[in-house]
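> Build the 3D model from these lines:
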Amino acid sequence: TKPSNCNGSQFDTRKVSPKMRIKLKKSWPDVESGNDTRFWKDEWNKHGTCSVERLNQMQYFERSHDMWLSYNITEILKNASIVPHPTQTWTYSDIVSPIKTATGRTPTLRCKQDKKT
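This is a model prediction of the structure:
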């Protein structure tokens, strides 16, 4: 299980540089509500506070961004011929398998219904 809700300092928006915010908007956006800052705050307060012995807040978000850079999930899926398509669908294992092969980890996937449909 992932450590959560530790006793480290709470999120401080001033500790995430403008340059890092730009990077995080691409690598770690809030895909559900669109409120990136609130999402990052929640992630830091729940998980990042457990890393304070090794990573301060800025380092935590730098590490998160670096992890995103090291595994280009879009490219991994593209190489497995999993690309946006108006009618094609894929099974859970179709998507998980190439990601697991490339990263050595089993991803957690959630579906989000398009509000336009």
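
> Please count neighbours and contacts with C-alpha atoms only from this point.
Noted.

> So which elements touch the lengthiest helix in the chain?
Among the segments of the chain that qualify as a helix by DSSP state H, the longest is helix 57-70. Secondary-structure packing of helix 57-70 (3 or more CA pairs under 8 Å, 6 or more residues apart in numbering; DSSP states H and E): helix 18-27.

> For the helix it packs on, report the contacting residues that lie outside it.
Helix 18-27 is contacted by residues 36, 61-62, 65, 68-69 when judged by CA atoms under 8 Å, 6 or more residues apart in numbering.

> Go through those and name the one nearest K15.
Closest to K15 out of the contacts of helix 18-27 is F61 (10.0 Å), distances taken as CA to CA.

> quick one on the thing from earlier: would you list the buried entries among the contacts of helix 18-27?
36, 61-62, 65 (16 or more other CA atoms under 10 Å).

> out of those, what pair is the most spread apart?
D36 and E62 (15.4 Å).

> still on that earlier bit, what residues of the next helix-or-strand element following the longest helix of the chain count as buried?
For helix 57-70, the succeeding helix or strand toward the C-terminus, using DSSP states H and E, is helix 73-79. Neighbour-count burial for helix 73-79 flags 76-77 (criterion: 16+ other CA under 10 Å).

> Also stretch 4-13?
8, 11.

> can you pull the contacts of the residue minimising distance to the centre of the chain?
Among the residues of the chain, the one closest to the centroid is W28, at 4.6 Å (CA atoms, centre = their mean). Going by CA under 8 Å, 6+ apart, W28 touches 36, 64-65.

> please give me the structure for this one as well, since I'd like to look at both together:
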Amino acid sequence: MKLFHCFRLLTTLSLASLSTIAFTADIKPNYFFISLKWPKTQCQSKEGSCLPKEGSPSLNDFVIHEFQALYFSNGGILANCTTGTKFQPSKIADLVPSLQKYWPSLSCPSRDSMQLWKEEWEEYGTCAETVFNQHDYFAAALRVYKQINLLKVLAHAGIKPNGTYYPGYAINKAISKPGLGDIAVSCRDDEKGLTAVLDYITFCASNKGKRIKCPGHSFWICDSRNGNYIKFPY
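Got it, this is the predicted structure:
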């Protein structure tokens, strides 16, 4: 069973235990986490980035990293639900062009992004079947992604992918201004050995596939030794 970061959202947004929640048919997610990844960070990381075998991913914009159902009663992300339906590529045929662009596989070695979508459906999508079928799960993720328009939001605040280190408070302010609420920011290591390169930012979405304001306070999975300054790579 894959371990993953589990967020507890009560009055604050904080890191909780590494665990999963057992799925039963009557569990209905309260809302979703959608994480948007900056692909250039992975390209410059030690593990590298490989283009998928098919499609043209958007490498100069944020892409979808994960779309995870959250069950508020237990404060955890639902995952690895074995009672869900099997992934069927035909169910998302009309979404493939958009998914190839905005939710691509960037892992090495290169592979078809369909394998990534299969993994995401089996790990997270099946846990949301009380609100989304397979098609609607991926359609909702794409819809929320476009509603956020993260690169534009940051650019409006003068925060651009130019290799500059930006203060965390500036990122928080830029994102809260358009009503996106509080966020979770994750980083990778930079050349100084600090976990301070922008990797992905997590937002919240409703069960109807609309962006909503996250509760609590902004949470950082980044290094604070440099004053919460974060590098936004070229």
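
> TM-score of the superposed pair?
TM-score for the superposed pair, counting by TM-score structural alignment, normalised by the length of structure 1: 0.77. Supporting figures: 111 aligned residues with a CA RMSD of 2.4 Å.

> Distance to K78 of structure 1 for the buried ones among the contacts of helix 18-27 of structure 1 - can I get that in TSV?
Output for those, formatted as TSV (distance: CA to CA, whole Å):
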residue	distance to K78 of structure 1
D36	26
F61	26
E62	26
H65	21
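
> Pick the one among those closest to N45 of structure 1.
F61 (12.3 Å).

> Map the closest one across to structure 2 for me.
Aligning on TM-score structural alignment places F61 of structure 1 opposite F138 in structure 2.

> what sits against its match?
92, 95.

> and what of V63 of structure 2?
36-39, 101-104.

> got a list of contacts for stretch 79-92 of structure 1?
77, 95, 98.

> What's the end-to-end length of that stretch?
One end of stretch 79-92 of structure 1 sits 17 Å from the other (CA to CA, to the nearest Å).

> Can you list the buried residues in that stretch?
Taking 16+ other CA under 10 Å as the criterion, stretch 79-92 of structure 1 shows I82 as buried.

> where's it relative to the chain centroid, distance-wise?
Taking CA atoms, centre = their mean, to the nearest Å, one finds the center of stretch 79-92 of structure 1 at 21 Å from the center of the full chain.

> And the strands in structure 2, which stretches?
7-9, 13-15, 31-37, 63-71, 76-77, 164-167, 184-189, 195-205, 211-212, 219-221, 229-232 (DSSP state E).

> just so I know, which of these lies nearest T83 of structure 2?
Comparing these by CA to CA, strand 63-71 comes nearest, at 15.3 Å.

> tell me, the closest one lands on which residues of structure 1?
The aligned range for strand 63-71 of structure 2 is empty, by TM-score structural alignment.

> Most neighbours out of the contacts of V63 of structure 2, which is it?
Comparing those by number of neighbours (other CA atoms under 10 Å), P104 comes first, having 28 neighbours.

> Just give the nearest non-adjacent residue to the equivalent of it over in structure 1, would you?
In structure 1, the residue paired with P104 of structure 2 is P29, using TM-score structural alignment. Setting aside the residues directly before and after it, P29 of structure 1 is nearest to D36 in space (CA to CA, 6 or more residues apart in numbering), at 5.5 Å.

> Report the contact partners of that neighbour.
Counting by CA under 8 Å, 6+ apart, D36 of structure 1 has contacts 25, 28-30.
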